[in-house]
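*Asks:* Pasting a predicted model and its sequence here:
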Amino acid sequence: MRILVVSDGRRGIENQALGLAEAVAGQSATACEILTHRLTPRSAFAALPPSLQLIGRRDFGLPRADLVIGCGRQAIAPLIAMRRSGSAFTCYVQDPRLDPSRFDLVVAPTHDGLSGPNVVSMIGSPNRVSRDRIVTDLLRLSDRINRLPAPRAMLAIGGPSRTHAISDADAAFHLNAARQLLDEGHSLLVTTSRRTPDVVQSQWEELAAQAGAIWLHTPDSDDDNPYFAFLGAADLILVTEDSTNMLTESCATGKPVYRLPMSGQPGKFQQLYDALEQRCGLKRWDGTQRTAPYDPLNETARVAKIIWDRLPSRR
């Protein structure tokens, strides 16, 4: 079976669809081929709503596949076109903000409040976190990880979004949390994102230069991304509350996870925080560690089983 992942290539978007594709492939007793197709339309075409993209371009150049999983606005029109042609089973990840019946299946976060006969809701977003991936990356980076004595804390720092911002007070809070953990004897595994403001990046770089027990990975770092190894090596995880992906991925480990505050109005994100608190004990970091054990969050595998059972090729 061939599975096609369609996105605009942004890592956070593509990884949602890719994680779901990998989980669907894991349902099969035989090998599945996973292809990625990145859409890079000209800015004028990309700005058009999906309905006009469908009028202006009926052939999006997607290769043949049995299952097409798309994520992000630019994937909407190509998936609708493939469903019209009957050439593939189409699955869209996120709320498409149009009638879900235009796809065979829509996978949307519960906090989006989307419903319908072909809508599957999940806590957070699909991800690529798996035991095999974490173990593989831990082994690959074991020499460097082992230089940082346990216990270890991971801090995943995001950045401004439509709903959140990092104020000076927020950045200071994050850094103070890191200093507290260092004082308590933790080594730190810190990762920042492309959305992290330059001034905040500089503050983390300064802290890493001052303290020896820190591995700081930034988007400009020369080494391979150690994100999955960080998840595996950490004893606890602190995540800025702007990122559905990072919160969900962290809770997929079954480890204590805390959210770091950001400015702004969380809106529907509050529903995500509440769901993760109820399911995984997620709490805002207040300097104390007091989460109860929980089973790793594995929503991606649950949704992948639903997709697998609905595939026409399976029937």
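*Replies:* Now that the structure is in, tell me what you want to look at. Numbering: from 1, shown residues only.
*Asks:* use CA for all of it now, contacts and neighbours both
*Replies:* Noted.
*Asks:* how close does Leu238 sit to Ser250?
*Replies:* Distance from Leu238 to Ser250, counting by CA to CA, to the nearest Å: 9 Å.
*Asks:* list the residues that contact both of those two?
*Replies:* Applying CA atoms under 8 Å, 6 or more residues apart in numbering, one finds that Leu238 and Ser250 are jointly contacted by Val257.
*Asks:* ok, now which ones touch Leu52?
*Replies:* Leu52 makes contact with no residue, according to CA under 8 Å, 6+ apart.
*Asks:* Check whether Arg84 sits in a helix, strand or coil.
*Replies:* Assigned state for Arg84: helix (three-state reduction, DSSP: H, G, I helix; E, B strand; the rest coil).
*Asks:* Quickly note the distance from it to Val119.
*Replies:* Distance of Arg84 to Val119, computed by CA to CA: 18 Å.
*Asks:* The two - which one has more neighbours?
*Replies:* Between Arg84 and Val119, counted using other CA atoms under 10 Å, the more crowded position is Val119 (20 against 12).
*Asks:* do you know how far that one is from Ala108?
*Replies:* 7 Å.
*Asks:* Repeat that for Gln270.
*Replies:* Look at Gln270 and Ala108: by CA to CA, they are 16 Å apart.
*Asks:* So between these two, which is more surrounded?
*Replies:* Using other CA under 10 Å as the criterion, Gln270 and Ala108 rank with Ala108 on top: 23 against 13.
*Asks:* Specify the local secondary structure of that one.
*Replies:* Under three-state DSSP, Ala108 comes out as strand.
*Asks:* residue ranges of the strands in the stretch 101-250 of the chain, please?
*Replies:* Ranges of strands within the stretch 101-250 of the chain are 105-109, 119-122, 152-157, 187-192, 214-217, 236-240, based on DSSP state E, counting those that start in this stretch.
*Asks:* Mind putting those into JSON lines with distance to Glu277?
*Replies:* Conversion of the strands of the stretch 101-250 of the chain to JSON lines gives the following (distance: least, CA to CA, whole Å):
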{"stretch": "strand 105-109", "distance to Glu277": "16"}
{"stretch": "strand 119-122", "distance to Glu277": "15"}
{"stretch": "strand 152-157", "distance to Glu277": "18"}
{"stretch": "strand 187-192", "distance to Glu277": "23"}
{"stretch": "strand 214-217", "distance to Glu277": "28"}
{"stretch": "strand 236-240", "distance to Glu277": "14"}
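*Asks:* and among these, the most buried is which?
*Replies:* Sort these by mean neighbour count, taking mean count of other CA atoms under 10 Å, and strand 152-157 sits at the top with a mean of 26.
*Asks:* Just want the angle from that strand to strand 236-240.
*Replies:* Here strand 152-157 points in a direction 10 degrees away from that of strand 236-240 (axes from the mean of the first three to the mean of the last three CA atoms, to 10 degrees).
*Asks:* Strand 187-192 and strand 152-157, what's the angle between them?
*Replies:* Using the same axes, to 10 degrees: strand 152-157 against strand 187-192 is 20 degrees.
*Asks:* this is the comparison structure:
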Amino acid sequence: MRPRRLRANPGIRRLASETRLHPAQLVLPLFVREEGGPMPIASMPGVVQHTLDSVRGAVQDAAAAGIGGVMLFGVPSVRDATGSGATHPDGILNRATRVVADEVGDALVVQTDLCLDEFTDHGHCGVLDALGRVDNDATLERYREMALVQAASGSALLGLSGMMDGQVAAVRETLDGAGFVDTAILAYSAKYASAFYGPFRDAVESTLDGDRRSYQLDPGNRREGLREAMLDIEEGADVVMVKPAGSYLDVLADVAAASDIPVWAYQVSGEYSMIEAAAMQGWIDRKRAVHESVLGIHRAGADVVLTYWATELAGWLNNGDFA
């Protein structure tokens, strides 16, 4: 046997390739701030908090590169206990959604983060009870309200990232009852209590005190990730997701093997920043590392990858840089 025959030159390697990335399989997360100008995020080199003006250019570039969509996160100037800014029609995320949908809604799938953590003064993904614990069912009522406002603002796909039990069923029921039957739900099904979210919390100026281990998954639990995904599918999710991606490829592969709906993965801020930091030191080839990291997530079973490199990587793919 001579397996090397299929590696002998670029042409034969291209024909024998088992996994290929396409720009349409990439989604770009974007942060939009309420006040001030565009703000670089120190822990995420190359990523900024956009304004309502600057985000227009970012989504135009993304559309020109042919990526699949954008996921919007809001950075409000004022927070409170119930995250009221999340459901105010003129809250920053809802305003940004209208701007982006108007700008590129025909070219990109406009997606929004449906979670309270960016809007609460305590930084948790839900409302708290009298003992300071996240109240699952009271939070579902807030998610129902968020779903209606986000859908009305032009979001085509709602990213349910709060990890509350029953969130998919609650939001689906609310959307359908209000006539938003075509608004899709992306369930962050297997979202782990990960150390790799650190730079993201800088990006949204998180006020979190404590941790989210009572509702996000234990990093050691593989079967539980699959169980959560199956529950979300039963509740009516249109897409399920594993987050983070790189350290949870086993969970991703399990979910992909069992799911009969699309499976996505989120290459989170810490994964991004580690590669950027190593590349700045000259320790790795940045372009190849970016491509390889996203390719590996796709190879493990992700139909779509959320990555902060989406537009840049799409440009390289369009240029045939990895042929």
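*Replies:* Cool, the structure landed. Here the structure is a predicted model, which means the values were calculated and not measured.
*Asks:* Can you give me the TM-score here?
*Replies:* The TM-score (TM-score structural alignment, normalised by the length of the first structure) is 0.31; 147 aligned residues with a CA RMSD of 5.7 Å.
*Asks:* the strands in the second structure, which residues?
*Replies:* For the second structure, applying DSSP state E gives strands covering 26-33, 39-40, 48-50, 69-75, 109-114, 157-160, 184-191, 239-243, 263-266, 304-306.
*Asks:* Dump those strands into a markdown table; add mean neighbour count and distance to Ala170 of the second structure as well.
*Replies:* Output for the strands of the second structure, formatted as a markdown table (neighbours: other CA atoms under 10 Å; distance: least, CA to CA, whole Å):
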| stretch | mean neighbour count | distance to Ala170 of the second structure |
| --- | --- | --- |
| strand 26-33 | 24 | 25 |
| strand 39-40 | 14 | 35 |
| strand 48-50 | 22 | 31 |
| strand 69-75 | 25 | 21 |
| strand 109-114 | 25 | 13 |
| strand 157-160 | 24 | 11 |
| strand 184-191 | 26 | 11 |
| strand 239-243 | 27 | 16 |
| strand 263-266 | 28 | 21 |
| strand 304-306 | 25 | 25 |
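*Asks:* Just send the ones you listed back as TSV, with distance to Ala278 of the second structure too.
*Replies:* Output for those, formatted as TSV (distance: least, CA to CA, whole Å):
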stretch	distance to Ala278 of the second structure
strand 26-33	22
strand 39-40	19
strand 48-50	20
strand 69-75	26
strand 109-114	29
strand 157-160	30
strand 184-191	26
strand 239-243	22
strand 263-266	20
strand 304-306	21
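*Asks:* The ones you listed: which one's closest to Glu141 of the second structure?
*Replies:* For the strands of the second structure, proximity to Glu141 of the second structure was assessed by CA to CA; strand 109-114 is nearest, at 12.4 Å.
*Asks:* Summarise which helices and strands the closest one is packed against.
*Replies:* Applying 3 or more CA pairs under 8 Å, 6 or more residues apart in numbering; DSSP states H and E, we find strand 109-114 of the second structure packed against strand 69-75, helix 92-104, helix 136-153, strand 157-160.
*Asks:* Okay, angle between that strand and strand 69-75 too, please.
*Replies:* Put simply, strand 109-114 of the second structure runs at 30 degrees to strand 69-75, going by the same axes, to 10 degrees.
*Asks:* what's the angle from strand 109-114 of the second structure to helix 92-104?
*Replies:* Per the same axes, to 10 degrees, the angle that strand 109-114 of the second structure makes with helix 92-104 is 180 degrees.
*Asks:* and strand 109-114 of the second structure with strand 184-191, angle?
*Replies:* Counting by the same axes, to 10 degrees, strand 109-114 of the second structure lies at 50 degrees to strand 184-191.
*Asks:* Just the angle for strand 109-114 of the second structure relative to strand 26-33, thanks.
*Replies:* Going by the same axes, to 10 degrees, strand 109-114 of the second structure is angled at 50 degrees with respect to strand 26-33.
*Asks:* quick one, strand 109-114 of the second structure and helix 136-153 angle?
*Replies:* If you take the same axes, to 10 degrees, strand 109-114 of the second structure sits at 150 degrees to helix 136-153.
*Asks:* Contact partners for the residue nearest to Phe228 of the first structure when sequence neighbours are not counted?
*Replies:* Nearest residue to Phe228 of the first structure in three dimensions, chain neighbours excluded: Ile134, at 5.2 Å (CA to CA, 6 or more residues apart in numbering). Contact analysis of Ile134 of the first structure by CA under 8 Å, 6+ apart lists Phe228, Ala229, Leu231, Gly232.
*Asks:* so Val239 of the first structure sits right up against Glu249, yeah?
*Replies:* No - judged on CA atoms under 8 Å, Val239 of the first structure makes no contact with Glu249 at a distance of 10.1 Å.
*Asks:* tell me the contacts of the residue lying closest to Asp113 of the second structure once chain neighbours are set aside?
*Replies:* In this structure, Asp113 of the second structure finds its nearest non-sequential neighbour in Gly159, 4.8 Å apart by CA to CA, 6+ apart. The contact partners of Gly159 of the second structure, by CA under 8 Å, 6+ apart, come to Gln111, Thr112, Asp113, Leu114, Ile185, Leu186, Ala187, Tyr188.
*Asks:* For these, give me a markdown table that also has distance to Asp254 of the second structure.
*Replies:* Formatted as a markdown table, the contacts of Gly159 of the second structure follow (distance: CA to CA, whole Å):
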| residue | distance to Asp254 of the second structure |
| --- | --- |
| Gln111 | 25 |
| Thr112 | 26 |
| Asp113 | 25 |
| Leu114 | 25 |
| Ile185 | 21 |
| Leu186 | 18 |
| Ala187 | 16 |
| Tyr188 | 15 |
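*Asks:* List just the nearest of these to Leu148 of the second structure.
*Replies:* Leu114 (10.6 Å).
*Asks:* Wait, that closest one touches Leu158, no?
*Replies:* Yes - the pair Leu114 of the second structure / Leu158 is scored as a contact, 6.1 Å apart, by CA under 8 Å.
*Asks:* what about Phe228 of the first structure, how many residues close to it?
*Replies:* Neighbour tally, Phe228 of the first structure, other CA under 10 Å: 20.
*Asks:* Tell me which two of the contacts of Ile134 of the first structure sit farthest apart.
*Replies:* Phe228 and Gly232 (6.3 Å).
*Asks:* overlap in contacts of the two?
*Replies:* With contacts defined as CA under 8 Å, 6+ apart, the residues shared by Phe228 of the first structure and Gly232 are Ile134, Leu138.
*Asks:* Could you find the closest non-adjacent residue to Val257 of the first structure?
*Replies:* Val257 of the first structure's closest residue in space is Ile237 (CA to CA, 6+ apart), at 4.8 Å.
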